[in-house]
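J.: From the sequence below, what's the structure:
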Amino acid sequence: MKLLPGLGFVGPMIGRHPGCVTTQGESLVEHFQSEGYPVIGVSFAKNRYVRLADILLTLVQRRKEIDIQCLQVFGGPSFVVEDLASSVGRLLGQKIIMVLRGGAFPEFMKRYPSWCRRVLSRADAIVSPSTFLSKFVETQGFPCEVIPNIIKLSSYPFRLRQKLSPRLLWMRTFHPIYNPEMAVRVMANVHKEIPGATLVIAGQDKGQQSKVHQLSQQLGLQDAVTFPGYLSMSSKFQEGNVAEIFLNTNHVDNMPVSVVEACAMGLPVVATKVGGIPDLLTDGETGLLVPDDDDVAMTSAVFRLLKDPSLAETLSRNGRKLAERSSWEQIKPKWEDVFSRMMS
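T.: Here you go, the predicted structure:
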């Protein structure tokens, strides 16, 4: 019987902390552990400096348990961690798979080309959850294959949408790159025409929530916009089932799990056409795409869905099919194929 390789998933894994989003690295750790793989996940520390120390110490102390290091690569400030972790892994003789996650990584690599090339050259394989990043790094001379992000599909109840009510949902992190203010401006536009329209705007606060709340009050939306904070899984399903349209307002994006979750629940999605979104969603088939920060265009897309049950049904049905591509049953063989090639 062939032994399974020891896997070390390296990156920020802070979802176990209250109010923090579960990361894809954590999800992969759990899934591969359930499949019988020997797996190490590091680090669960919230503080980035403590996390760096924990990662490096774990890689050294538990080096005999790790055959393949699966390094989550975001770029930005975390690239220091990614540089050091890959360097240590290479010195220890580990195979290294780099998983590109950051939607802003293309801009980061253009700014620091030599540094990025030096780090990426340590990889035995490069993987991305979207064709957006895979196409970019391939133009830089690095082969990259696409393995989508995963969701536990059975946990997302599907409800087919047809004739819609004006109940909108925004679910991400309150951070400037996710542009939550745009969702409130869209709501203000919709509310002028349909006073009974509502918006639930939920997520982890990264310093923007009070500003967004203040904007909603300034626009007279106190009774129309709800801020439930970070949603637990049960609360997420509850809000997703009640909502009718999902808004994705990002300035920067890769393959957002929140959009896949919305699709899984049958929510028609209206999203800004940025980063990896056009590679994830097809306009008019699995979502409606609008220009970045264009609340007028997004408002028009919302009204288009409200007036066209046939379009809403198309997006709802096709969205669920899109989400099915992110099920563990679909994703597991792709990862195992990479592992097999690493260990052959």
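J.: Every contact and neighbour count from this point should use C-alpha atoms.
T.: Noted.
J.: what about residue 21, distance to residue 297?
T.: Distance, residue 21 to residue 297, using CA to CA, to the nearest Å: 29 Å.
J.: I figured residue 200 was touching residue 226, is that so?
T.: Yes: with contact defined as CA atoms under 8 Å, residue 200 reaches residue 226; the gap is 4.8 Å.
J.: who's more crowded, those two?
T.: residue 200 (23 against 16; other CA atoms under 10 Å).
J.: who's in contact with stretch 218-229?
T.: Stretch 218-229 is touched from outside by 184, 188, 196-205, 213, 216, with contacts defined as CA atoms under 8 Å, 6 or more residues apart in numbering.
J.: again with stretch 328-344
T.: Here stretch 328-344 has contacts from 5, 31, 68, 95, 124-125, 147-148, 150-152, 324-325, using CA under 8 Å, 6+ apart.
J.: Max pairwise distance over the residues you listed: which two?
T.: The span of the contacts of stretch 328-344, defined through CA to CA, is set by 95 and 324 at 30.1 Å.
J.: and residue 238, that's in a strand?
T.: No: according to DSSP: H, G, I helix; E, B strand; the rest coil, residue 238 belongs to no strand; its state is helix.
J.: Which stretches in the protein count as helices?
T.: 24-34, 48-61, 79-91, 105-111, 113-120, 131-139, 180-193, 209-218, 233-242, 257-264, 277-280, 295-307, 309-324, 328-343 (DSSP state H).
J.: Now do residue 303 against residue 162, distance only.
T.: Distance of residue 303 to residue 162, computed by CA to CA: 14 Å.
J.: what do you get for residue 293?
T.: Residue 293 is 27 Å from residue 162, by CA to CA.
J.: Second input sequence below; structure requested for side-by-side comparison:
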Amino acid sequence: MKNLLYIGNKLLKHGYSATSIETLGVLLESEGYILHYASSKKNKVLRFLDMFFKTLLNAHKVNYVIIDTYSTTNFWYALMVSQLCRVLHIPYISILRGGDLPSRLNTTPFFSKLIFSNSFYNIAPSNYLFTVFKEYYPQNLKLIPNTIDINNYQYQIKERLTAKILWVRSLADIYNPTMAIDVLALLKNNYCDVELCMVGQEKNISISELQEYASSLNVNVTFTGKLSKQDWIKLSENFDIFINTTHFDNTPVSVIEALALGLPVVSTNVGGIPYMLKNRETAMLVSDSDSKAMANAINELIENPELAQNLSNNGRKLVEQFDWQIVKKQWKEILK
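T.: Here you go, the predicted structure:
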């Protein structure tokens, strides 16, 4: 059976949200692949050194190195590890994780070419990144979506929605959590019982900052901090609508999971979102930072149960295509 080295941010044990290295890695192990990982070091310098030396130490026994490739600081991890793989003659597979990778192709074309033109495969988890990268690196590009085990998500059927809103993401500028609070303030004018629950760990925005902002708008928000996947899925049973307020995105797993649960989704129409979701068919899509449009979309879903039910049904059908039993065949094909 194949031995694989998976390079990425394996930081769940430090209280961070699970990333693909901790989900896809486990799924590959369940299929009999032998996985080695780097890195779970919290310090960024130590993490890079761990990635570098794990690649050196495992060079003689792995068939492929899988590298989660992001668009910010972690881009440089991917660059250094990929070039080490070239020196050691180990085929590496770059998974395009960063929603802002298209701008990276333009701002650092030389270094981008070093990674992506020499990889065994570049795996695009979204039609968005597949379309962009097809113009640059069509020869070694493959579309394999982010995956979930659909059996873990019980489909919720609600005949009529209430103004109970769920937001799940890290508390960071890129995900625009203040927009969710703005939407809540607008909805309060129509629904006295409106609720907003925000699930996610603090990144570059603190819960206290968001609480202060909510107070300035005279609204109350429930913050849970980081929850396990099982806990937030259980929590979702108490909510009717899922919102995604991000400035940039690829194919967010939290949105895929919300669709799997049957929650109607209202999202900003950014990055890979319009490549995954169709407005008024699988989700309600609004412009970036347009709080008023998002509030109006939520109001329409509450007032139009038929539209809400159609979104719920179509969303579930869409993400059933992301089930591991389907996606694993694509991974096995490239790893054979």
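J.: what's residue 172 of structure 1 in contact with, if anything?
T.: Here residue 172 of structure 1 is in contact with 178, 202, 203, 204, 258 (CA under 8 Å, 6+ apart).
J.: quick revisit: generate a ChimeraX selection restricted to the buried entries among the contacts of stretch 218-229 of structure 1.
T.: Entered in ChimeraX, the line below selects the buried ones among the contacts of stretch 218-229 of structure 1, by 16 or more other CA atoms under 10 Å:
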select :184,188,197,198,199,200,201,202,203,204,205,213,216
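J.: Tell me which residue of structure 1 lines up with residue 131 of structure 2.
T.: Aligning on TM-score structural alignment places residue 131 of structure 2 opposite residue 135 in structure 1.
J.: Any idea how many residues pack against that match?
T.: Applying other CA under 10 Å, we find 16 residues neighbouring residue 135 of structure 1.
J.: Give the closest residue to it in space, chain neighbours not counted.
T.: Leaving aside its sequence neighbours, residue 135 of structure 1 sits nearest to residue 144 (CA to CA, 6 or more residues apart in numbering; 7.7 Å).
J.: go on, residue 288 of structure 1?
T.: Looking at residue 288 of structure 1 with CA to CA, 6+ apart, the closest residue is residue 270, at 4.8 Å.
J.: Now do the contacts for the equivalent of the one you found over in structure 2.
T.: Using TM-score structural alignment, the equivalent of residue 270 of structure 1 in structure 2 is residue 266. Neighbouring residues of residue 266 of structure 2 by CA under 8 Å, 6+ apart: 241, 242, 243, 244, 283, 284, 285, 286, 294, 297, 298.
J.: Still touching in structure 1? Go through these.
T.: Mapped onto structure 1 and checked by both residues aligned by TM-score structural alignment, their matches' CA atoms under 8 Å, these keep the contacts 241, 242, 243, 244, 283, 284, 285, 286, 294, 297, 298.
J.: Find the nearest non-adjacent residue to the third one, please.
T.: To tie it back to what came earlier, the one meant is residue 243 of structure 2. residue 266 (4.8 Å).
J.: repeat for the last one
T.: Spatially, and ignoring its direct neighbours in sequence, residue 298 of structure 2 is nearest to residue 266 (7.2 Å; CA to CA, 6+ apart).
J.: Give me the distance between that neighbour and residue 14 of structure 2.
T.: Counting by CA to CA, the gap from residue 266 of structure 2 to residue 14 of structure 2 is 31 Å.
J.: just residue 189 of structure 2 next, same as before
T.: Distance, residue 189 of structure 2 to residue 14 of structure 2, by CA to CA: 40 Å.
J.: centroid residue for structure 1?
T.: Nearest to the mean C-alpha position of structure 1, by CA atoms, centre = their mean, lies residue 256 at 3.0 Å.
J.: mind checking what that one lines up with in structure 2?
T.: For residue 256 of structure 1, the residue aligned by TM-score structural alignment is residue 252.
J.: Check residue 123 of structure 1 too.
T.: Residue 123 of structure 1 maps onto residue 119 in structure 2 when the alignment is built from TM-score structural alignment.
J.: From residue 305 of structure 2, how far out is its match?
T.: Residue 119 of structure 2 is 48 Å from residue 305 of structure 2, by CA to CA.
J.: which residues touch the nearest residue to residue 256 of structure 2 once chain neighbours are set aside?
T.: Excluding the flanking residues, the one nearest residue 256 of structure 2 by CA to CA, 6+ apart is residue 319, at 6.3 Å. The contact partners of residue 319 of structure 2, by CA under 8 Å, 6+ apart, come to 256, 259, 260.
J.: what does residue 319 of structure 2 align to in structure 1?
T.: In structure 1, residue 319 of structure 2 lines up with residue 323, judged by TM-score structural alignment.
J.: Likewise for residue 167 of structure 2?
T.: In structure 1, residue 167 of structure 2 lands on residue 170 (TM-score structural alignment).
J.: All good on my end, thank you.
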